[in-house]
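> Sequence and predicted structure, then a few things I'm wondering about:
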Amino acid sequence: MSRIMSPKPPFLFTTLTYVGWSLFWLLLWDIFVTAYYMLVLDPTYSLPSMPVTLMGSALVVLISFRNTSAYNRWWEARTLWGGMTNYSRSYARQVLTLIDDPQDGLNPVKPLLLKRHLAYLKSLSAHLRGEPCPTDIRELIDWQEQARSDQTNNFPNDLLTTSAALLVQEYKEGRLDSIRLARLESTMVELSNCQGGMERIANTPLPFPYVYFPRFFITLFCIIVPIGLVETLHWFTPLVSTVVGYMLLAIETVGTHLQNPFHDSELRIQTETICQNIERNLNSMLRDARDERLAAAGKAGPNELPCLFT
């Protein structure tokens, strides 16, 4: 029923509207040029086509450079989030295996650290988009710490620092030796490196000429194309010219979406989905560790030890 009530837009409609109103104005211009040439202009008047060929060749090179740079930014951001996923699993595994447990159950600092790590990931996702911390992290950290999110310019880094302080406290209390602490710290350094790479991409946009000039030259090319084709194609000029212009506008739009991989666009990296996947992984790992400790302590009941979520 929901599929009937909210049908997915047809592929053709999505394709035609991808570049917005630019396609409509392009079609109007092509029709105007064709009608003016066929109905008003002296038929003996010859229009040159060589500028279209030369400008089109140069434009393809310019767009290729720009879109390659934009895609490299997008792919690097996705690679960094992939690294964040892998290091999160490693961090959870180290927390669950390297920190000593009491005789009668699971060390309560373990679910606490994993909760904090999930809060770190969710706050980082919002931080990269320039948004405030999501409200659902209140279930993961205490309200006093969450209230400080508006008073710092990098709340995810603060969460990571406080988690490191908890590990140091475990070391001081004898539940973690220096070698295991160093191993956990090295994983947190890798998490911080991934965060730094993402912040570099989010805070360093492409140079303005890379963004402005492709759009400007594509617009200029779309204006010139029907003038160079109308003498040969006559009334078919709007069809061919509009298709050529649409192809260039669509490629330019793809580059525009790719250059900001964290901001709202059709091609942005779905960091919320990645965080949900990591959340499921951490829950599964914590439950396995809990069940193992229950079995070792000779206890029964799946809910006697804490988990990430109830």
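Looks like it came in fine.
> make it CA atoms for all contacts and neighbour counts henceforth
OK.
> just how off-centre is stretch 105-113 within its chain?
Relative to its parent chain, stretch 105-113 has a centroid offset of 32 Å by CA atoms, centre = their mean, to the nearest Å.
> can you give me the end-to-end distance of it?
Distance between the two ends of stretch 105-113: 16 Å, counting by CA to CA, to the nearest Å.
> Just the buried residues of it, please?
Residues of stretch 105-113 classed as buried by neighbour count (16 or more other CA atoms under 10 Å): 105-107, 109-113.
> Might one say that His127 is in contact with Cys133?
Yes - using CA atoms under 8 Å, His127 makes contact with Cys133 at a distance of 7.1 Å.
> that older thread, and the buried residues of stretch 105-113, which of them are in helices?
Of the positions in these, 109-113 sit in helices, assigned by DSSP state H.
> From those, pick the one nearest Arg215.
Leu113 (47.7 Å; CA to CA).
> residues contacting the closest one?
95, 163, 166 (CA atoms under 8 Å, 6 or more residues apart in numbering).
> contacting residues around the helix or strand containing the second one?
Going back to what we said before, that points to Ser163. If you go by DSSP states H and E, Ser163 is part of helix 155-172. Defining contact as CA under 8 Å, 6+ apart, one finds that helix 155-172 is touched by 99, 113, 116-117, 119-121, 123-124, 127, 149, 176-178, 181, 185, 188, 192.
> buried subset of those residues?
Buried members of these, scored by 16+ other CA under 10 Å, are 99, 113, 116-117, 119-121, 123-124, 127, 149, 176-177, 181, 185, 188, 192.
> Can you tell me which of the residues you listed end up in helices?
113, 116-117, 119-121, 123-124, 127, 181, 185, 188, 192.
> ok, and here's another one to check against it:
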Amino acid sequence: MIVRGKPGFLALFFVYHGSIIPRVIPQILLVALLSSVVVWVHLKFPSLFPQLNTASFGFIGIALSLYLGFRNNACYDRWWEGRRLWGQLLFEGRSLLRLGLSYGGGQSALHRHIVQCLMAFTDCLRDQLRNQDPMPKVRRWLSAADCATVDQAVNRPDRILQLIGEQIALEVSKGAIDSVTARNFEQRLVALSAVQAGCERIFNTPIPFAYMLLVHRVCYIYCFLLPFGLVADSGLATPLLTAIVAYAFFGLDELSCDLEQPFAINDNGLALNALTRTLERECLQTLGEHPLPPPVASHNYRLN
């Protein structure tokens, strides 16, 4: 995720870190090069290109803008839902911590087990959403026996929540907590499971491929045909005009690709490491740990 203030008027045109330009510069240069060739041919052979009506390109451009706008809105909805779900995870995690402190105490085995499993759950869910192996980080928090059961589970984050549920059931059987309190714990676990299911829904359900392919094709076709429609009226300015159009269309298309997968590690992905570290610091503080790990800082305006 890019975190930086709004640049000034002049700096706005020279911002590089966080800009989409580095990723679309090949398409922009290709369109500008094609436009330059078209301009050169038009200067040598003026009669080769007929006077085209640019209104038709305007209609196609409007249609393409609508396609890109719809796709960007759909992708942003996925990004925002992912952020909302991780905000809910922080909320439910803090609620679970309060229950553990209230009914177990900061140094009790119950609270320590909840803290360890909660951190293992967030680390596991984050890495699973990023197609990374979660077990190295899970081993930081869980015992060897618990890690073995988690590693063999089909759904690892859910298995970690089950470990908390098993510990709550054990406390009930010993008479340490009553059934009403146990139900409160279970409600928090159910809410965390719902957060996991929502994240998995986003992760496993991409925007339909056919729609993405349609937008890509129309972008390329439009930008490749545009120089032929502008050269007669725009002359030497054609490469600049087509490059600006290519930047707008290809940039929006590339941005939507980032927003489509909000949990991926890219410039516009959610800062899951920072969110996980926030909860980790709060968890360790309840155990009296010192010093706490520092918050995740941005590097070159990027916060992961």
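Arrived safely. Remember, it's a predicted structure, so these values are computed and weren't measured experimentally.
> Just give the TM-score of the two.
Comparison of the two superposed chains (TM-score structural alignment, normalised by the length of structure 2) gives a TM-score of 0.86, and 279 aligned residues with a CA RMSD of 2.2 Å.
> Trace Val60 of structure 1 over to structure 2, please.
In structure 2, the residue paired with Val60 of structure 1 is Ser65, using TM-score structural alignment.
> on that earlier part again, want to try JSON lines for the contacts of Leu113 of structure 1, with distance to Ser64 of structure 1 and neighbour count as columns?
Output for these, formatted as JSON lines (distance: CA to CA, whole Å; neighbours: other CA atoms under 10 Å):
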{"residue": "Val95", "distance to Ser64 of structure 1": "46", "neighbour count": "21"}
{"residue": "Ser163", "distance to Ser64 of structure 1": "44", "neighbour count": "19"}
{"residue": "Leu166", "distance to Ser64 of structure 1": "49", "neighbour count": "15"}
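> Of these, which are reproduced in structure 2?
Contacts conserved in structure 2 for those, counting by both residues aligned by TM-score structural alignment, their matches' CA atoms under 8 Å: 95, 163.
> Looking at the contacts of Leu113 of structure 1, spot the one nearest Ile218 of structure 1.
Taking CA to CA as the measure, Ile218 of structure 1 sits nearest to Ser163 out of the contacts of Leu113 of structure 1, at 50.4 Å.
> if I look at that closest one, how far off is Gln169 of structure 1?
Distance from Ser163 of structure 1 to Gln169 of structure 1, by CA to CA: 10 Å.
> again, but for Met38 of structure 1
83 Å.
> Which parts of structure 2 are helices?
In structure 2, the helices defined using DSSP H lie at 21-44, 54-104, 109-129, 135-138, 144-152, 156-174, 179-204, 209-234, 238-260, 272-286.
> Switch these over to CSV; also include distance to Pro293 of structure 2.
Output for these, formatted as CSV (distance: least, CA to CA, whole Å):
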stretch, distance to Pro293 of structure 2
helix 21-44, 34
helix 54-104, 17
helix 109-129, 13
helix 135-138, 15
helix 144-152, 23
helix 156-174, 23
helix 179-204, 24
helix 209-234, 41
helix 238-260, 29
helix 272-286, 7
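> Most tightly packed of those helices?
Here the criterion is mean neighbour count by mean count of other CA atoms under 10 Å, and of those the winner is helix 109-129, at a mean of 22.
> so how much does that one differ from structure 1 once superposed?
Mean deviation of helix 109-129 of structure 2 from its aligned counterpart in structure 1 after superposition (mean CA distance after the TM-score superposition for structure 1): 1.0 Å.
> Report the inter-axis angle for that helix versus helix 144-152.
Helix 109-129 of structure 2 runs at 30 degrees relative to helix 144-152, counting by axes from the mean of the first three to the mean of the last three CA atoms, to 10 degrees.
> could you give the angle of helix 109-129 of structure 2 to helix 272-286?
Going by the same axes, to 10 degrees, helix 109-129 of structure 2 makes 170 degrees with helix 272-286.
> how far out from the middle of the chain is helix 109-129 of structure 2?
So, by CA atoms, centre = their mean, the centroid of helix 109-129 of structure 2 is 21 Å from its chain's centroid.
> circling back to that earlier point, return the closest of the ones in helices among the buried residues of stretch 105-113 of structure 1 with respect to Leu47 of structure 1.
Comparing those against Leu47 of structure 1 with CA to CA places Leu113 closest, at 71.8 Å.
> What's the separation between the closest one and Leu159 of structure 1?
Relative to Leu159 of structure 1, Leu113 of structure 1 is positioned 10 Å away (CA to CA).
> Looks like Gly255 of structure 1 contacts Arg66 (just checking).
Yes - counting by CA under 8 Å, Arg66 is a contact partner of Gly255 of structure 1 at 7.1 Å.
> Determine which residue of structure 1 is most distant from the centre point.
Residue farthest from the centre of structure 1, counting by CA atoms, centre = their mean, is Thr44 at 55.2 Å.
> hey, what's in contact with both of Gly255 and Arg66 of structure 1?
With the criterion set as CA under 8 Å, 6+ apart, the contacts of Gly255 of structure 1 and Arg66 do not overlap.
> Not counting sequence-adjacent ones, nearest residue to the match of Val60 of structure 1?
Nearest residue to Ser65 of structure 2, sequence neighbours excluded (CA to CA, 6 or more residues apart in numbering): Phe249, at 7.8 Å.
> where's that neighbour relative to Leu66 of structure 2, distance?
In terms of CA to CA, Phe249 of structure 2 sits 11 Å off from Leu66 of structure 2.
> Same question for Thr276 of structure 2.
Taking CA to CA, one finds Thr276 of structure 2 at 37 Å from Leu66 of structure 2.
> And for Pro293 of structure 2?
Applying CA to CA, the value for Pro293 of structure 2 to Leu66 of structure 2 is 46 Å.
> Tell me the residue in structure 1 aligned with Asn53 of structure 2.
Mapped onto structure 1 by TM-score structural alignment, Asn53 of structure 2 lines up with Pro48.
> just Leu30 of structure 2 next, same as before
Alignment note (TM-score structural alignment): Leu30 of structure 2 maps to Trp25 of structure 1.
> got a list of what that match touches?
If a contact means CA under 8 Å, 6+ apart, then Trp25 of structure 1 has no contacts.
> What of Leu275 of structure 2?
Taking CA under 8 Å, 6+ apart, we find Leu275 of structure 2 in contact with 86, 90.
> how about it, what's its partner in structure 1?
Residue pairing (TM-score structural alignment): Leu275 of structure 2 is matched to Ile274 of structure 1.
> I'd like to know how far its match sits from Met38 of structure 1.
Ile274 of structure 1 is 56 Å from Met38 of structure 1, where distance means CA to CA.
> same question, Ala202 of structure 1
Taking CA to CA, one finds Ala202 of structure 1 at 50 Å from Met38 of structure 1.
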